[in-house]
Structure formats: C-alpha cells, structure tokens
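*Asks:* Take a look and give me a structure for this.
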Amino acid sequence: MLPSVPFAETLEAMDKLYKAGKFKRLCLSNFTSFEVTEVVMTCKYNGWVRPTIYQGIYNCMQRGIETELIPACNRYGLDVVVYSPIAGGLLSGKHDKESRPEEGRFSDKFLKGVLREKYFKNGFFEAINELKEAAAKHGLSTIEVALRWLVHHSKLKIFNEDGSRGGDGIITGVSNLKHLDDNLDYLEKAPSHRICWRCWTRRG
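*Replies:* A predicted model of the protein is given here:
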C-alpha cells in the first residue's frame, strides 16, 4: 500500500481481486499495529476480504514487534511470518563494528549505507558477542541458537500448546544448499540451552 493512497481504496481493489480468484490470502508487511487495526476494521466494516498474514522483521536481537504488533495480529487472526531471522547475516558472527564490506547489504554502496548505519552499533555487536560466547560453550553456532529461539522461545506460535503445527512461520534466506540443510536441521531441534537466554533480553 502507498502512503499517498487511502487504505480503503487499495483494500476495495484487493477485495475485487480476491473475489476474482487472483489470490488466496491477503498479507500485510511492515505495518504498524495501528495500521493493522485500521486495515482490519476497514475490511470488516465493508465486508471485504480481511488480511490473515502479517510479515515483519523479527529475531532474537530485534524484538520490537513483540509489544504491540504480535498481540494485534493474535487479536485479529493474522498469522505472523517473520523474515531476517539472523539479522541480515549479523548473527552469523562474521562481522564486527569495524567491518566494511565492499559488497552486499552492509556496504556503503547499498542504499547509501543506510543499513550499515542502522545495525553497526556497539550495543548490537556486544549482544552478538555475548550470544556467541554462550553458544560456543555448548558447541553451537549463533545461527543455530537464533533459529531455535524463534521456534521455541519467541512470541511466535510455531507450535500450539497441544504440539500441533501453529500458523506462524519463519522465512530464512540461504546462499547454498548446505546452508539450507543446516537451517532446516536447526529449526527441527529442541529448545536451546538456558545459558543463552540472558542474551535474548536485549532488544533492537
């Protein structure tokens, strides 16, 4: 949706597309909790197709959606599907505050260095280093701990209380087949060790 276009105008058009069979579920991405509420209420009032999926950034270091967004989604029946589970690669432990990648999302060339300026801060790397040390004591990588946190310790409903599959999900990007296999393996594992829990209280 464009900020310059009223929500109702876009939502009415989406409803027509839905009724024409062009898509099965309406998704909102990177909306505020207030905007989610406005969209849901607008759809409900007009009898239009309502959103049932919310997509947003969420990981063990960036937990801003926990306070209002996830509760809003739960209230209005939206499944939460998150991206950037390892903070754009920072939780891999390959970078530090002084790193200056020549290419990629954290280079000065990409979006004029906006992402680098946003993430390359002392507090963020201090938290990552603490997590890295805690994970290493159990022979784990920060990537494994971060993914297992999302499944078992976060506010997502990956599994219901009875053990059945929940509606929430995790989008994970990979650069090769081994990374994919590793990530899928991590996501199937049990909860992480308690020694790592103190790191998860840090919020981005």
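
*Asks:* Please make it C-alpha for all contacts and neighbour counts, starting now.
*Replies:* OK.

*Asks:* sec struct for the residue nearest to T142 when sequence neighbours are not counted, please.
*Replies:* Nearest residue to T142, sequence neighbours excluded (Cα to Cα, 6 or more residues apart in numbering): K132, at 5.5 Å. On the three-state scheme (DSSP: H, G, I helix; E, B strand; the rest coil), K132 is labelled helix.

*Asks:* K132 contacts G139, doesn't it?
*Replies:* No: using Cα atoms under 8 Å, K132 is not in contact with G139; the gap is 10.2 Å.

*Asks:* who touches the residue nearest to T142 in this structure?
*Replies:* K132 sits next to 93, 141-142 when contact means Cα atoms under 8 Å, 6 or more residues apart in numbering.

*Asks:* Where do the helices of this protein begin and end?
*Replies:* Secondary structure of the chain (DSSP state H): helices located at 7-19, 33-46, 69-76, 114-119, 122-136, 142-152, 177-187.

*Asks:* one more to line up against the first:
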Amino acid sequence: MKYRQLGNSGLRVSTFTLGTATFGNTDPAGWSCIDLPQARRQIDRCLDAGVNVIDTADAYAEGRSEEIIGEALGARRDSVVLSTKVRFPVGAGPNDAGLSRHHILRAIEASLRRLRTDHVDIYHVHEWDGRVPLEETLQALDSLVQSGKVRYLGVSNYAGWQLMKALSVSDLHGYQRFVSNQVYYSLESRDAEYELLPLSVDQGLGVMAWSPLAGGLLTGKYRRDRQPEQGRHVGGSSEPPIRDRDRLYDTVEALVRIADARGVLPAQVALAYLLTRPAVSSLVVGARNEDQLAETLQAGEIELEPDELHFLDRVSAPELIYPHWHQDAIPAEFRGASDKVLHPDR
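*Replies:* Here you go, the predicted structure:
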C-alpha cells in the first residue's frame, strides 16, 4: 500500500479508502447490504492490506454504518483515520439536516457516540447549504477542531465558487481550512477537472475520489452489446448519471483493451488511471464482497505506461465548456500547475 499527504496537511493517507455506504444491513437486497460480520471481514482485509482510512457518513443507513464501524473496530480505533460527514437529513425535524451550528454540534456528538470514539480524524461537510451563512458553519467546524473532537476538516460535493468562498471566509477569520475535497471523479465523468481539481491543486486540498468506478459502469460488465443481470444501474439508479453513453462505452472498450493486454481487470486499470491524476490523495472504494474488495486493492500495484494514459485521456476527455475552450488557446508558458489539470502541455 502506498501513502500520500492529504493536500497540504501533515496527515498521510493510504491511496485507497474503505467506503462504507454499503454498511448497515438495512436493505439486504439493495444498497445498504453489509452486516456486522461482513463489515468486520472487509475491515480486517483492508487493515491487513495497509489501508488506513475508513470513510462513512451519519446519513448512511440512518447511522447504522457508523455503528457498525464502531463495533467492528473496537480497540483498533487508533490504527485508522476515521472520516465521517454531516449535512444530510438524520431525522424528520426542521433542524435535523443542514450546516447550522445547531445541527453540526448535535451531529458530531451523535457520530462520536455511534463510532465509539472521542474524535473524528476528518469531518466532511457532505453538501452545500445555501441557507446558512458560511461564517456560522465554518466557526462551528473550527470550534470542533479547537475542542479536539475533530482533527481535520473536509468538504464534499461543493461547486468551485462555493469552495473558494468557504476557503476565503476561513482565511479571513482565521478558522481551520478544509484540507480534503471529496468529489465524484472517474473516467466516466471527469467534470471535476473543470474547476475542483485545479482549485485543489492551487489551494492545497487533497482529493478523495468517491465512486471511482462510476457505480460499476467501468468494471467491464456494461458494454454496448451486453448488460449485466444485476448491478446498480440495472435497477435504474441515476447516480452517477450517464450523460454520454457513446463516450462511456468507448472508455470501457479502451479499459478492456488495456486490461486484456496486461492480464488484469478493467476496473483495476480505471483505478490505476485515477491515481496518476493531480491532487488525488485517495480513492474511496466499496465492495459487496471480500473478493471484489481484494481485486480493487490490487489496482494500486499497476503502473500504466504513458501511451496507455494518453489513450485513456483521449477517449474519456470531457468537452471543453466556456471559458475553458477559450483558455485552451493560451500558450503553455502562461499556464501554472492548476491550469495543466485541464490543459496539459502538448
């Protein structure tokens, strides 16, 4: 297992993070399908492989995901970096969601209780809340760091302007900054390269990519001429959405071609590609069984050749929206490191 700095922080994280949205056993036939014994086995396998980050959220399986992690870790709590999140509804009350001071302070206490710990290593805000002043949200988060209940702060699912505004407010008031940026990023959708990855490079945030296999779309099971009998997208799931099926299938064909030549799996190639991208610190991966998890973790051993990376770059390249198509004409000597995320030297 390899380890990377989480942005400009001093925290070192494994290149793979165990994602636990499937933990809970509240829906055995659906998304939250992993019970406590299965979770224990997955955590054991990850720890044995060197994974040191476990990611969850208070809203996963109505808090059951956090409970299972707390039960499964037990005395091994200090051997991992625990990440959880706040924002989504955890009840029916008017203050049971959002990023108000009221909700954040209540939510962290509930998460700590479920996780059976006295602190969270990374606390992510799970989504933007446009109703609450940023000063209120960020002051509440800063107080959690000052009290020792949270070590580092992270953000997830923000737009570029929202994240930059939040960082500016933190700088203005001397609050703790976000050091982690958890985003949807995969070869199926490289939208994060428009603003979020360049911003992360420029501002020193470490990117934690969630759903790096696009909900299974990049495993090789979904092809132009065949579809699996089971899978998230077979049931009509719209997350992540598929906006360009032709580009998706072209990308899958490229993954299959490279994987076949190497004797590995298409999913492993897709993950290995993301680990070469700027600002990416860790890939948040989940699995429905231990074999699938073991295959995923093996992707960290694959080092793609420049021609393979270029092939995948070309076939999956996002359309340049404004102002990026206009900026694409800027001479290379005027580009900084953040510009080169979307406009690499040619």
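
*Asks:* for the first structure, what's the longest strand?
*Replies:* strand 51-57 (DSSP state E).

*Asks:* quick one on the thing from earlier: what is the equivalent residue in the second structure for the residue nearest to T142 of the first structure?
*Replies:* K132 of the first structure maps onto V256 in the second structure when the alignment is built from TM-score structural alignment.

*Asks:* circling back: make JSON lines from the helices of the first structure and add distance to I86 of the first structure to it.
*Replies:* Below are the helices of the first structure laid out as JSON lines (distance: least, Cα to Cα, whole Å):
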{"stretch": "helix 7-19", "distance to I86 of the first structure": "32"}
{"stretch": "helix 33-46", "distance to I86 of the first structure": "23"}
{"stretch": "helix 69-76", "distance to I86 of the first structure": "19"}
{"stretch": "helix 114-119", "distance to I86 of the first structure": "12"}
{"stretch": "helix 122-136", "distance to I86 of the first structure": "11"}
{"stretch": "helix 142-152", "distance to I86 of the first structure": "6"}
{"stretch": "helix 177-187", "distance to I86 of the first structure": "11"}
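
*Asks:* List just the one of these that sits closest to R203 of the first structure.
*Replies:* helix 122-136 (8.8 Å; Cα to Cα).

*Asks:* now that closest one and helix 142-152, what's the angle there?
*Replies:* Orientation check (axes from the mean of the first three to the mean of the last three Cα atoms, to 10 degrees): helix 122-136 of the first structure against helix 142-152 gives 90 degrees.

*Asks:* quick one: helix 122-136 of the first structure to the second structure mean distance?
*Replies:* Average distance, helix 122-136 of the first structure versus aligned residues of the second structure after superposition (mean Cα distance after the TM-score superposition for the first structure): 2.3 Å.

*Asks:* thinking again about what came up before, kindly compare burial across the helices of the first structure and name the winner.
*Replies:* helix 142-152 (a mean of 23; mean count of other Cα atoms under 10 Å).

*Asks:* elements contacting that helix?
*Replies:* The contact analysis (3 or more Cα pairs under 8 Å, 6 or more residues apart in numbering; DSSP states H and E) places helix 142-152 of the first structure against helix 122-136, helix 177-187.

*Asks:* what packs against the last one?
*Replies:* Contact partners of helix 177-187 of the first structure among helices and strands, from 3+ Cα pairs under 8 Å, 6+ apart: helix 142-152.

*Asks:* if we can go back for a sec, the match of K132 of the first structure and E188 of the second structure, how far apart?
*Replies:* Distance of V256 of the second structure to E188 of the second structure, computed by Cα to Cα, to the nearest Å: 14 Å.

*Asks:* and what of A39 of the second structure?
*Replies:* 28 Å.

*Asks:* Repeat that for L265 of the second structure.
*Replies:* L265 of the second structure is 16 Å from E188 of the second structure, where distance means Cα to Cα.

*Asks:* that older thread, switch the helices and strands packed on helix 142-152 of the first structure over to CSV; also include distance to L28 of the first structure.
*Replies:* CSV is the format used below for those (distance: least, Cα to Cα, whole Å):
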stretch, distance to L28 of the first structure
helix 122-136, 28
helix 177-187, 25
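
*Asks:* so T17 of the second structure sits in a strand?
*Replies:* Yes: counting by three-state DSSP, T17 of the second structure is located in a strand.

*Asks:* If we ignore the residues flanking it in sequence, what's nearest C60 of the first structure?
*Replies:* Nearest one to C60 of the first structure, counting by Cα to Cα, 6+ apart, is W200 at 5.5 Å.

*Asks:* number of nearby residues for the corresponding residue of the second structure for that neighbour?
*Replies:* Using TM-score structural alignment, the equivalent of W200 of the first structure in the second structure is D313. Residues lying near D313 of the second structure (other Cα atoms under 10 Å) number 15.

*Asks:* How about stretch 221-241 of the second structure, which residues are buried there?
*Replies:* 221-223, 231-233, 240 (16 or more other Cα atoms under 10 Å).

*Asks:* and which of those residues is nearest Q146 of the second structure?
*Replies:* For these, the nearest to Q146 of the second structure is P240 (36.1 Å; Cα to Cα).

*Asks:* So the closest residue to R116 of the first structure other than its chain neighbours versus A146 of the first structure, what's the distance?
*Replies:* Spatial nearest neighbour of R116 of the first structure, excluding adjacent residues (Cα to Cα, 6+ apart): F106 at 4.8 Å. For F106 of the first structure, the distance to A146 of the first structure (Cα to Cα) stands at 20 Å.

*Asks:* can you check P191 of the first structure too?
*Replies:* 11 Å.

*Asks:* Same question for Q55 of the first structure.
*Replies:* Taking Cα to Cα, one finds Q55 of the first structure at 18 Å from A146 of the first structure.

*Asks:* now F31 of the first structure
*Replies:* 24 Å.

*Asks:* count of neighbours near the aligned partner of K121 of the first structure in the second structure?
*Replies:* Residue correspondence to the second structure (TM-score structural alignment): K121 of the first structure is matched to R245. Using other Cα under 10 Å, R245 of the second structure has 12 neighbouring residues.
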